[in-house]
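Q: no FASTA, just this:
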């Protein structure tokens, strides 16, 4: 189903209309928002043909999943972005896919988002009785997409601090699994942010960037700085979580080494004692010490002396 919101310069107001009710040529002051969130492939194709959208742009726009990108033709610019739609970084269901085709008068949007609150924010804000600038709508959507990451990243800072304290004092495998989930989510959103940062980074330095049709260089740099900051924050959090993993593994390895050292010391002490016990456990008739009256006690004293001497040697050498 196609949803159209049309601003009529004659009545100076917005109204919902059908595709057939649109004028063939839009007046200069007219504005049009076409919502294709629930449109079929045939309806999307109809819109693409109506506004003479090139096949490459039409194909990329119609995809439900596409990496963030920006491309332009004569009148229309394609901008694909991804927002973060989950409540936090404990799980990652899917991104909010924001596909936009826009010109000076027309905005065509297709947004896939499982978060109803974010979906509502990603819709252009229409004010009754007031004409809207398409560039302002695009700016609003860019800020909403960047904000969907920023709020979660700021909240995650406190959670990561708690994780650091927990891992320092009583870390366990459950906390490790939690960290690994966070790292997986951060790695995925980092890719999305890298794509979007590059879109605006290229626009900052390209004199022919499609964004310059609607925004000045200061606004484009503002977009770039927002996504560059988000990308840097995800890099930083990912590195810090990696440090926690490495620290936990190092601590665990050290604890295992300490236990192995104790076991090695015990084994080293008891191996010669076991050797002596093994010799005198043999049942040969002609063993010379079998007839000694105090042989049993002499062997026990020798074994105790050997064990104490071994422990003393380890202590002197600093091995224990």
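A: Nice, I can see it. These figures come from a predicted structure and were not determined experimentally.

Q: all contacts plus neighbour counts: C-alpha atoms, from now on.
A: OK.

Q: for the residue nearest to residue 223 when sequence neighbours are not counted, give its distance to residue 16.
A: Leaving aside its chain neighbours, residue 223 sits nearest to residue 200 (6.5 Å; criterion: Cα to Cα, 6 or more residues apart in numbering). To residue 16, residue 200 is 33 Å away according to Cα to Cα, to the nearest Å.

Q: and those two? Which one has more around it.
A: The neighbour comparison of residue 200 against residue 16 (other Cα atoms under 10 Å) goes to residue 200, with 24 against 13.

Q: which strand or helix spans the more buried one?
A: helix 173-205 (DSSP states H and E).

Q: summarise which helices and strands the helix or strand just after that helix is packed against.
A: Using DSSP H and E, the helix or strand that follows helix 173-205 towards the C-terminus is helix 217-279. Helix 217-279 sits against helix 134-170, helix 173-205, helix 295-317, with contacts defined as 3 or more Cα pairs under 8 Å, 6 or more residues apart in numbering; DSSP states H and E.

Q: can you pull the contacts of the residue nearest to the spatial centre of the chain?
A: In the chain, the centroid-proximal residue (Cα atoms, centre = their mean) is residue 186; its distance is 2.0 Å. Residues in contact with residue 186, defined by Cα atoms under 8 Å, 6 or more residues apart in numbering, are 89, 234, 237-238.

Q: circling back: list the residues that contact the residue nearest to residue 223.
A: 220-221, 223-224.

Q: alongside the first one, take a look at this:
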């Protein structure tokens, strides 16, 4: 699917793909959005905009790391967008490919993105975005991408609280698997945010002429958001590490309790086993063997020994 917006002299119009080249030559401000493009729509990138084959190849192969590349007439930007909210499973993200120059922004993505739909709808009904320049349109897109990570990070905090509550309720591997998966996803998230911070560093350089001075503050605001994400991720990562230590301690405590119980049982059984072992020997001249009530006396004696041991352990608070 392709949609095109053209802005000129305070007027915003939807245009057909076949007149994109004409609008580019007339220096109109353009936003061309390609969602899950077909072969014909991909050709627009090479024939109408004459983008470098390497950038088009990146769009087709996907699975790209966030980056920015200078191709003289335009900049090629890759940003990672979070997809899905099931953090207990593997982290899923998608890419948005952005071509930007002083007169146009071209966005390419292979799945539906709500943030793009929201910005596109806003750009359609108001001239405010285009009036501030093509760099402000770029800011709106990037700000939407970065802000979409905050609900993810907030959910991470909730998951950590949930895991901490479950540590003392479960003694299986479910909690450990949740911790391990969440920790893995947080490392992946931090890696993505780190790469996107480098893009903002490029934009904030004063020799980066694509960004107008009056709009530079907006990109500084995105940078502040990224740094907040870093702080939150680092804080939650430390909390998760502490949660893992707490989980391992609880497992160790449970094991110690089990070993303590088994040790007490073994200690109680030791003298009883000794007595039964002695009277289990097959010697003929053992006087107690012929006693009429020897069996019952021995059982009673063994019971007294066991009772005495239990009382002693309770007195020492070992039970």
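A: Done, it's in. The shown structure was predicted, so the numbers you read here are calculated from the model rather than taken from an experiment.

Q: rewinding a little: okay if I get the helices and strands packed on helix 217-279 of structure 1 as JSON lines plus distance to residue 30 of structure 1?
A: Output for these, formatted as JSON lines (distance: least, Cα to Cα, whole Å):
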{"stretch": "helix 134-170", "distance to residue 30 of structure 1": "11"}
{"stretch": "helix 173-205", "distance to residue 30 of structure 1": "28"}
{"stretch": "helix 295-317", "distance to residue 30 of structure 1": "89"}
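
Q: determine the angle, from 0 to 180 degrees, between the helix holding residue 200 of structure 1 and helix 217-279.
A: Here helix 173-205 of structure 1 points in a direction 150 degrees away from that of helix 217-279 (axes from the mean of the first three to the mean of the last three Cα atoms, to 10 degrees).

Q: check the offset of helix 173-205 of structure 1 from the chain's centre.
A: Taking Cα atoms, centre = their mean, to the nearest Å, one finds the center of helix 173-205 of structure 1 at 4 Å from the center of the full chain.

Q: what comes up buried for that helix?
A: 176, 179-186, 189-190, 192-201, 203-204 (16 or more other Cα atoms under 10 Å).

Q: equivalent analysis for stretch 268-287 of structure 2, please.
A: Here stretch 268-287 of structure 2 shows 268, 272 as buried, counting by 16+ other Cα under 10 Å.

Q: please state the offset of that stretch from the chain centre?
A: Here stretch 268-287 of structure 2 is found 64 Å from its chain centre; the criterion is Cα atoms, centre = their mean.

Q: structure 2: which residue goes with residue 38 of structure 1?
A: Aligned by TM-score structural alignment, residue 38 of structure 1 pairs with residue 36 of structure 2.

Q: got the contact list for its match?
A: So residue 36 of structure 2 contacts 1, 108-112 (Cα under 8 Å, 6+ apart).

Q: now those residues as TSV including distance to residue 267 of structure 2, secondary structure and neighbour count?
A: Below are these laid out as TSV (distance: Cα to Cα, whole Å; DSSP: H, G, I helix; E, B strand; the rest coil; neighbours: other Cα atoms under 10 Å):
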residue	distance to residue 267 of structure 2	secondary structure	neighbour count
1	77	coil	9
108	72	strand	23
109	69	strand	21
110	68	coil	16
111	66	coil	14
112	67	coil	10
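
Q: number of residues surrounding residue 250 of structure 2?
A: Using other Cα under 10 Å: residue 250 of structure 2 sits among 15 other residues.

Q: relative to residue 164 of structure 2, how far out is it?
A: Counting by Cα to Cα, the gap from residue 250 of structure 2 to residue 164 of structure 2 is 11 Å.

Q: who touches both of these two?
A: Common neighbours of residue 250 of structure 2 and residue 164 (Cα under 8 Å, 6+ apart) do not exist.

Q: any chance of the contacts of residue 200 of structure 1 in TSV, with distance to residue 78 of structure 1 and neighbour count too?
A: What follows is the contacts of residue 200 of structure 1, written out as TSV (distance: Cα to Cα, whole Å; neighbours: other Cα atoms under 10 Å):
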residue	distance to residue 78 of structure 1	neighbour count
220	16	20
221	19	16
223	16	22
224	17	21
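
Q: Serialize these to a markdown table and add fields for distance to residue 80 of structure 1.
A: A markdown table is the format used below for the contacts of residue 200 of structure 1 (distance: Cα to Cα, whole Å):
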| residue | distance to residue 80 of structure 1 |
| --- | --- |
| 220 | 16 |
| 221 | 18 |
| 223 | 14 |
| 224 | 15 |
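
Q: nearest to residue 169 of structure 1 among those?
A: residue 224 (39.8 Å; Cα to Cα).

Q: quick one: map the closest one onto structure 2.
A: Using TM-score structural alignment, residue 224 of structure 1 sits opposite residue 223 in structure 2.

Q: next one: its match from residue 146 of structure 2, what distance?
A: From residue 223 of structure 2 to residue 146 of structure 2 the distance is 9 Å (Cα to Cα).

Q: ok, residue 313 of structure 2 next?
A: With Cα to Cα as the criterion, residue 313 of structure 2 and residue 146 of structure 2 are 61 Å apart.

Q: same check on residue 35 of structure 2?
A: From residue 35 of structure 2 to residue 146 of structure 2 the distance is 20 Å (Cα to Cα).

Q: same thing with residue 64 of structure 2?
A: From residue 64 of structure 2 over to residue 146 of structure 2 (counting by Cα to Cα), the distance is 17 Å.

Q: between the two, which has more neighbouring residues?
A: Counted by other Cα under 10 Å, residue 64 of structure 2 and residue 146 do not tie: residue 146 has more neighbours, with 20 against 15.

Q: hmm, that one is touching residue 227, no?
A: No. Under the criterion of Cα atoms under 8 Å, residue 146 of structure 2 makes no contact with residue 227, lying 10.7 Å away.

Q: which of the contacts of residue 186 of structure 1 show up in structure 2 as well?
A: On the basis of both residues aligned by TM-score structural alignment, their matches' Cα atoms under 8 Å, what survives of the contacts of residue 186 of structure 1 in structure 2 is 234, 238.
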